[in-house]
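K.L.:
sequence and predicted structure are below.
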Amino acid sequence: MLDGTDRHMFVAAQDRVALTAAVPTTVSTFDLTYQPGQFSGWHSHPGIVVAVVTSGTVERQTVTKRGRCVTEEFGVGESFTEVGPHVVRNAGDVPAVLSITRIYPTAATQGRIDEPAPACG
């Protein structure tokens, strides 16, 4: 659990920022490196992923509810969340490193769910 107790509802709030979990939740952190030209393939995750770029740059592509692909670029010190289907790629010529924090239901049986590429992908 986020707070180390057996409570099923966890709420942390401060300065108008809130984190709420209605099920037992696990948090894990790791570094992920994308070599030049490498990409993740379309996928999603249970829960929420927060990524912080610690070196290089990456592009993240997501799909809007209307089916439009949106591509954004993130560089060192920038962060983004991963919710819903997306793909991440290193379009640069140096390795890109992401510090990843996953916040997910403890009962989740997989950390990544492969997704089909959308028509715009």
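P.N.:
Structure received.
K.L.:
okay, CA-based contacts and neighbour counts for the rest of this
P.N.:
Noted.
K.L.:
name the nearest residue to residue 82, ignoring sequence neighbours.
P.N.:
residue 49 (5.0 Å; CA to CA, 6 or more residues apart in numbering).
K.L.:
now for residue 110: which residues touch it?
P.N.:
Residue 110 makes contacts with residue 46, as judged by CA atoms under 8 Å, 6 or more residues apart in numbering.
K.L.:
just say helix, strand or coil for it.
P.N.:
The three-state label given to residue 110 by DSSP: H, G, I helix; E, B strand; the rest coil is coil.
K.L.:
and it, how far from residue 68?
P.N.:
27 Å (CA to CA, to the nearest Å).
K.L.:
do the same with residue 29
P.N.:
For residue 29, the distance to residue 68 - CA to CA - is 31 Å.
K.L.:
hold the first one in mind and look at this next one:
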Amino acid sequence: MRREYQVNAAPAQGTASRVLFRFALGGREFVLRQTIIEPGGSSGWHYHDGTLLVVVTRGTLDHPGADCAPVVYRRGRVFREPSGPSYPHVARNRGSVPVHLCVLYVNPLGSPLSRSVPAPECEKGR
């Protein structure tokens, strides 16, 4: 089966993802996705209804949260994104090579993969 990359909907820019697998079990949906963020690309500010486990497989990811404190993850780094609107964040590529991510979503069944939110005040004007 051929898998095509699909460009994420706004407000994301310069990102593309493809689903590697998806299944439901016990009221949860498990989705494994490969995402590429091109140089200068961004996911847009968002949060998740479920928990994510992320592996950076190439490049350097800029990943600040609601306080806009710098958070950087390099190739080989594994991290967890907590769920809920109290944990908004953005995934950006400020480097010169594409960032590759492998992301496991553990969501409540029927939830979207992410929910867009406005950028926090500390981000405006940057």
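P.N.:
Happy to help now that I have it. It should be emphasised that the depicted structure is a prediction, and the values quoted were computed from it without experimental measurement.
K.L.:
TM between them?
P.N.:
The TM-score (TM-score structural alignment, normalised by the length of the first structure) is 0.74; 97 aligned residues with a CA RMSD of 1.7 Å.
K.L.:
residue contacts, the alignment partner in the second structure of residue 36 of the first structure?
P.N.:
Taking TM-score structural alignment for the superposition, residue 36 of the first structure sits opposite residue 39 in the second structure. Contacts for residue 39 of the second structure (CA under 8 Å, 6+ apart) come out as 14, 93-99.
K.L.:
tell me which of these persist in the first structure.
P.N.:
Shared with the first structure under both residues aligned by TM-score structural alignment, their matches' CA atoms under 8 Å, the contacts from these are 93-99.
K.L.:
now stretch 88-101 of the first structure: which residue numbers in the second structure?
P.N.:
Using TM-score structural alignment, stretch 88-101 of the first structure pairs with 91-104 in the second structure.
K.L.:
so which helix or strand takes in the residue nearest to residue 82 of the first structure?
P.N.:
In the assignment (DSSP states H and E), residue 49 of the first structure maps to strand 48-55.
K.L.:
residue ranges of the strands in the first structure, please?
P.N.:
For the first structure, applying DSSP state E gives strands covering 10-14, 17-21, 25-34, 43-44, 48-55, 58-63, 69-74, 79-82, 86-89, 96-105, 113-114.
K.L.:
the ones you listed: which one's closest to residue 121 of the first structure?
P.N.:
strand 69-74 (6.8 Å; CA to CA).
K.L.:
report the angle between the axes of the closest one and strand 48-55?
P.N.:
Relative orientation of strand 69-74 of the first structure versus strand 48-55 (axes from the mean of the first three to the mean of the last three CA atoms, to 10 degrees): 50 degrees.
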